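# Next one to model:
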Amino acid sequence: MKSAKNGTRFLVLLATTIYGAAQASTFLCTPTESVVFSCSTERLKIIELCLDKRTHSVSYRYGRPERIELSYSGKQGGENGFFFNHYFRSNVDYTRISFVTAGYEYSVFRDYDSAEGPILRYGVTVSENGNEVVQIKCQSQIVDNMSKIIGQLRCDERSALGCS
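Sure, this is the predicted structure:
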């Protein structure tokens, strides 16, 4: 009897895990948008940048398909739109695509520094007045097409990273 209960618990746990993974793999971009960046977080939420090729607007979305917690759209390179920063040297490569809304700066990042390890790190950093408030790291299911649009965005001159 005890092994049947354990087996049932295992199946419920497995089904929950599979359902959660399936939920996290869904994109938040609409069918008319292409995915510029997407990943799932530890809490199975999605961080996503989408490009609407018809309107040339970029959108940031955070949350789950059934409940988007934050959405922001702006023209590529527009005054109230998205900006980029990129820094590169041997064994170091940092990329940021950022926007500002309601006094907070959101920066989707891709970081590689061979001194810190052999893997890329992805996520979003939220800052207020230049001070980091929170950093949400990507855990899995990463789609990275940021390099395809950074040439169409304005450089964020305020950042020390520059725009190489």
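# Going by C-alpha atoms from here, please, whenever you check contacts or count neighbours.
OK.
# Tell me which residue is most central in the protein.
When C-alpha atoms, centre = their mean is applied to the chain, the residue found nearest the centroid is I47 (3.7 Å).
# three-state assignment of that residue?
Under the three-state scheme (DSSP: H, G, I helix; E, B strand; the rest coil), I47 adopts strand.
# Give me the number of neighbouring residues for the closest residue to it other than its chain neighbours.
Nearest residue to I47, sequence neighbours excluded (C-alpha to C-alpha, 6 or more residues apart in numbering): Y62, at 4.8 Å. For Y62, the count of nearby residues is 21 (other C-alpha atoms under 10 Å).
# show me the contacts for Y62.
By C-alpha atoms under 8 Å, 6 or more residues apart in numbering, Y62 lies in contact with K45, I46, I47, E48, I68, E69, L70, S71.
# want to put them side by side, so please do this one too:
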Amino acid sequence: MKQLITLLAAGALSGTVAAALPQAPGGLCAERESVYFSCQTSLGRWIALCGTANDKIQYRFGTAGYIELAFPGPDGGRQVFRYAHYFRTGVDRMEVLFRNGGVDYAVFDYSERGRRTAGVRIASDSGREREFKCRGTIRNRLAELEGVLPCDQDSALNLGSCPAPSEQR
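Predicted coordinates for the structure are as follows:
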């Protein structure tokens, strides 16, 4: 377990928050923030993507009493995140991706044939990979970030349909 938390925080010391922010009930986003994604894992930790009125988005992981990882730091903006989405009849897959200190993160929500899987997948440059899956209630408004966040050129979910980088916001 300690190795797993180390992987989550690898290279992210600038994004680590020692104390929790004032939060709305049931998650890590503050009362005045938009909740783009929020769920609790089987380990009792929360996964969240929170947004502010000044176009900032932040990923948070931890408990209500202690946020273990907040990325980017308070001065960061949404430009560090990328968006991927695939949809066809019976299948809907969305991801918000970012990279922090040699670790790739993908906050995901997949639905296929009535089954839903959501959470965060992390992968280090050394090849270590882990998923934290949601249990219970999942709050998802990731679709609102399509067209707001840059399209992920490297994601197979986008099927090569990203606009040219010069056409993206």
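# thinking again about what came up before, which one of the contacts of Y62 of structure 1 is nearest P118 of structure 1?
Distance to P118 of structure 1, by C-alpha to C-alpha, is smallest for I47 among these, at 22.7 Å.
# Now do the same contact list for the closest one.
Contacts of I47 of structure 1 (C-alpha under 8 Å, 6+ apart): F37, S38, C39, S40, T41, Y60, R61, Y62, G63, G123, V124, C138.
# Run a quick check on the fifth one versus Q135, I expect a contact.
No - taking C-alpha atoms under 8 Å as the definition, T41 of structure 1 is not a contact partner of Q135, at 11.0 Å.
# what about the two, which has more around it?
T41 (19 against 14).
# check contacts around the more buried one.
Per C-alpha under 8 Å, 6+ apart, neighbours of T41 of structure 1: I47, I136, K137, C138, Q139, S140.
# Recalculate using a threshold of 10 Å.
Contact analysis of T41 of structure 1 by C-alpha atoms under 10 Å, 6 or more residues apart in numbering lists A24, I47, G63, Y122, G123, I136, K137, C138, Q139, S140, Q141, I142.
# same check, this time on A9 of structure 2
Shown in contact with A9 of structure 2 (C-alpha under 10 Å, 6+ apart): Q3, G15, T16, F61, E68, L69, A70, F71, N100, G101, V103.
# Map the fourth one across to structure 1 for me.
Per TM-score structural alignment, the equivalent position to F61 of structure 2 in structure 1 is Y62.
# and what of the second one?
Using TM-score structural alignment as the criterion, G15 of structure 2 maps onto no position in structure 1.
# swap in the last one?
V103 of structure 2 maps onto Y104 in structure 1, with residues paired by TM-score structural alignment.
# My guess is its match contacts Y72. True?
No - counting by C-alpha atoms under 10 Å, Y104 of structure 1 does not reach Y72; the two are 12.0 Å apart.
# Number of residues surrounding F71 of structure 2?
Counted by other C-alpha under 10 Å, the residues lying close to F71 of structure 2 total 26.
# again, but for Q58 of structure 2
Look at Q58 of structure 2: counted by other C-alpha under 10 Å, it has 23 neighbours.
# State the distance from it to L7 of structure 2.
According to C-alpha to C-alpha, to the nearest Å, Q58 of structure 2 and L7 of structure 2 sit 19 Å apart.
# what's the answer for Y66 of structure 2, then?
Separation of Y66 of structure 2 from L7 of structure 2 (C-alpha to C-alpha): 17 Å.
# likewise Y110 of structure 2?
Taking C-alpha to C-alpha as the measure, Y110 of structure 2 falls 24 Å from L7 of structure 2.
# same thing with D125 of structure 2?
D125 of structure 2 is 11 Å from L7 of structure 2, by C-alpha to C-alpha.
# Those two: who's more crowded?
L7 (19 against 10).
# Please, where are all the strands along structure 2?
34-41, 46-51, 57-63, 66-71, 82-88, 91-100, 103-112, 115-124, 129-140 (DSSP state E).
# For S155 of structure 2, find the nearest of the ones you listed.
Shortest separation from S155 of structure 2 across the strands of structure 2 is recorded for strand 82-88, at 6.5 Å, computed as C-alpha to C-alpha.
# on that earlier part again, now list whatever residues contact both of D125 and L7 of structure 2.
What both D125 of structure 2 and L7 touch, as defined by C-alpha under 10 Å, 6+ apart, is the set G102, V103.
# Where in structure 2 does stretch 154-161 of structure 1 align, residue-wise?
Going by TM-score structural alignment: stretch 154-161 of structure 1 matches residues 150-157.
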